[in-house]
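> got a predicted structure here, sequence first:
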Amino acid sequence: MLEQVRLGLQQALAVRISAGPATGAAQQIWQLGASAQFNVVALPLVAETAWNTALDRLTHSGPPLLVVAERISQQARTHLRTRGICYADAAGNAWLRHAAGLLVALRGNQPAGPGPTPPAPTRLNVAGMRLVFLLLRTPALVACPVREIAKATRFSPSVVVRTLAYLAGHALWSAEPAEWAALRPAVIEHWVEHYATTLRNRLNPQRYRWLTAAPPTWPYPLPAGCVWSGEAAAQRLLGLAAAPPPLLMLYSTLPRAQLAHQLQLVPCQRGPVELLNPYFLPLSPDLEQCAPPLVVYADLLAAATPRAAALAQDVKSCVEL
């Protein structure tokens, strides 16, 4: 309910409303714009005579109190305004007052009962892409409630709700593990389709060349905190003995300058080495020092070369993504 009301209020006010960490099962901090913050509490649909007792139990320290419910009657809205307590409901009624100079009064015109479900996002953003990746790597999460998924993945519940709504809108979501397993190949291909333009370009990819004219002897080990991806990882995953690929791609948690110094690299726009920040922490590299196969597969397709595309299909056929 909190998420439904937050999204409806955000749309009505045309102002971003972010939900902060929850302090309880039905309590959050909402941030409206740059300066207005509210302590948000969800109350059940109860008789107005019981609201006094419920409100008296709530703390009044910190940001102004904002009561959220499925539907707040006219009598209860009047009572809340008299007490100076802000409110918002799923029917579109809202009254917000803040010392930052905010005063909002909205009257809903929807019938009693739950409000409309907010529309699913039209595309996955970076957070959504990362969350889908984690769901693909940890299938047991799909059967968990939203808050448990949020806690396990360290994303806010609002990110989880939006992402699952997006997947459901594309017939790519099920909270049943067996059904999710059946959907997994389609989810992977959908995720990979958006990987290069949405997620990969946010990983600070940079190209380098070797400091010396002659590159090190291939193959060679990486420092701790680094894993191969792309063609170099595909060679290892497939057990191929081959010459070094034209582009060596690796992820590292090391500071970029430190890594470049250790590997004797210097920046070069078309250099044969590409360094990226990982999004699949912890790295937990295997004995081959490779990124997860799904990452390798996505990077190969993002390279958009016939050689990389052929290796991508080999990885998909021979290695569990």
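Received it, and whenever you're ready, just let me know what you need. A quick note: this is a predicted structure, and the numbers were derived from the prediction, not measured. Numbers count the residues shown, from 1 in each chain.

> C-alpha from now on. contacts and neighbour counts both.
Fine.

> what does stretch 219-237 contact?
241-242, 244-245, 247-254, 283, 285, 288-291, 295-297, 299-300, 308, 311-312, 315, 319 (Cα atoms under 8 Å, 6 or more residues apart in numbering).

> narrow these to those in helices?
Mapping the contacts of stretch 219-237 onto helices (DSSP state H) picks out 295-297, 299-300, 308, 311-312, 315.

> just to revisit the earlier point, can you turn the buried part of the contacts of stretch 219-237 into a ChimeraX selection?
Buried members of those, defined by 16 or more other Cα atoms under 10 Å, are picked up in ChimeraX with:
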select :245,247,248,249,250,251,252,253,283,289,290,291,295,296,297,299,300,308,311,312,315
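
> the ones in helices among the contacts of stretch 219-237 into CSV, with extra columns for distance to residue 138?
Converted to CSV, these look like this (distance: Cα to Cα, whole Å):
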residue, distance to residue 138
295, 15
296, 17
297, 18
299, 20
300, 22
308, 27
311, 25
312, 22
315, 20
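
> around the residue lying closest to residue 318 once chain neighbours are set aside, count how many other residues there are.
Nearest non-adjacent residue to residue 318, counting by Cα to Cα, 6 or more residues apart in numbering: residue 238, 7.4 Å away. Using other Cα atoms under 10 Å, the number of residues around residue 238 comes to 13.

> hold the first one in mind and look at this next one:
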Amino acid sequence: MKTEETIYLALENLRTNTQIQGKWEHNAKGNGCHGKLKLNIADEVVLNNVELKDELRNQQLQKVIEDNIANPPIMVVANRIFPKIKEQLRMNNIAYLEANGNIYLKNKGITLWIDTNAIINPTKKTETRAFTKTGLKVVFQFLMDETWLNKPYRQIAEHTGTGIGNITNITNGLKHDGFLLNLNKYENLLQNKKGLFEKWVEVYEEKLKPTIKIGTFRFLNQGDFVNWRQINLQEEKTYWGAEPAADILTNYLRPQELTIYTTETRNELIKNYKLIPDETGNVKAYYKFWNDNDNHKQIVPPLLIYADLINNNDRRCLETAKKIYDAYLQNKL
């Protein structure tokens, strides 16, 4: 659904459900917000600067929060906003309106919160193999090192632990989605690399990460959590991810949860690090799904650190994710 269509549908559904009238004014200059929305609520006119989104993603959330500080009050108007992101918007007092008429707004002494309308499902797009569980592993390799795009399919398959037939399907999927350009018979190039990166971050959380989880644990000795930097991880087998990895890179984030990616088995982890299985624990372990480690000895690649942080929806993690993006990813995309 086009974003302009979204706002008119949202206003129509809002009026039908609540009798609230709204007027949309598009920003023709193309600078700043997309436009302004006037809502007539209980004899008050509430004006918001609008950011139009088809779908608000985790990695866009921090920018919206910053925009609301710089140019308040912001209202996000989107086809759909996921519950965790809605919660973050409410925590930061950012108004939102969905295509189905669901709304949150707190302004001029007015509080309006409706979250009971059914989701409007857009026409489902045909999914390519690029963003399947297997495809995500291969795309991760391409994002880390684009030269792999031009290596023999057999070599890519061996390096990523993928069947050679899948490589053809994955590259064809990337072409179909507009992320891969054939320069000539022997040379390929990623295009819209930032868009591909954002898509990977979003789909990784949903499709790949749940399948590689080993378990949730706590330390036998809780002092090990506080002194996690003193833990000797098995070299070339186990790596810090998410919050501890971010702290190593930025010295900015004090971890509230420890994440590791590993080729060690569950029993080896329990034995080597004195872990106790505990679903409420603060140590999470995942199988390592890539081969290279981007020259980082202790930690997973910055791309994966960023993905885990941005999908956390925690303010501290979002702030740190931005620092990592600016320092380690921005110039590569």
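In hand now; what should we look at? Please read these numbers as outputs of a predicted model, since none were measured by experiment.

> still on that earlier bit, who touches the residue nearest to residue 318 of the first structure in this structure?
So residue 238 of the first structure contacts 314-315, 318-319 (Cα under 8 Å, 6+ apart).

> quick check: the gap between it and residue 291 of the first structure.
Distance, residue 238 of the first structure to residue 291 of the first structure, by Cα to Cα, to the nearest Å: 13 Å.

> hang on, the earlier thing: which of the contacts of residue 238 of the first structure sit farthest apart?
Greatest spatial distance in these: 314 and 319, 8.0 Å, computed using Cα to Cα.

> for the second structure, which helix is longest?
Longest helix in the second structure, counting by DSSP H: helix 3-18.

> okay, that helix sits on what stretch of the first structure?
No residues of the first structure are matched to helix 3-18 of the second structure when aligned by TM-score structural alignment.

> pull out the buried positions in that helix.
Here helix 3-18 of the second structure shows 3-4, 6-7, 9-14 as buried, counting by 16+ other Cα under 10 Å.

> could you dump those to JSON lines with distance to residue 245 of the second structure?
Shown next, in JSON lines, are the buried residues of helix 3-18 of the second structure (distance: Cα to Cα, whole Å):
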{"residue": "3", "distance to residue 245 of the second structure": "37"}
{"residue": "4", "distance to residue 245 of the second structure": "40"}
{"residue": "6", "distance to residue 245 of the second structure": "39"}
{"residue": "7", "distance to residue 245 of the second structure": "40"}
{"residue": "9", "distance to residue 245 of the second structure": "43"}
{"residue": "10", "distance to residue 245 of the second structure": "41"}
{"residue": "11", "distance to residue 245 of the second structure": "44"}
{"residue": "12", "distance to residue 245 of the second structure": "46"}
{"residue": "13", "distance to residue 245 of the second structure": "45"}
{"residue": "14", "distance to residue 245 of the second structure": "44"}
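
> just name the closest of those to residue 203 of the second structure, please.
residue 3 (21.6 Å).

> ok, the nearest residue to residue 17 of the first structure once chain neighbours are set aside to residue 53 of the first structure distance?
Distance criterion Cα to Cα, 6+ apart; nearest residue to residue 17 of the first structure, sequence neighbours excluded, is residue 32 at 4.7 Å. Remark: distance between residue 32 of the first structure and residue 53 of the first structure (Cα to Cα) = 28 Å.
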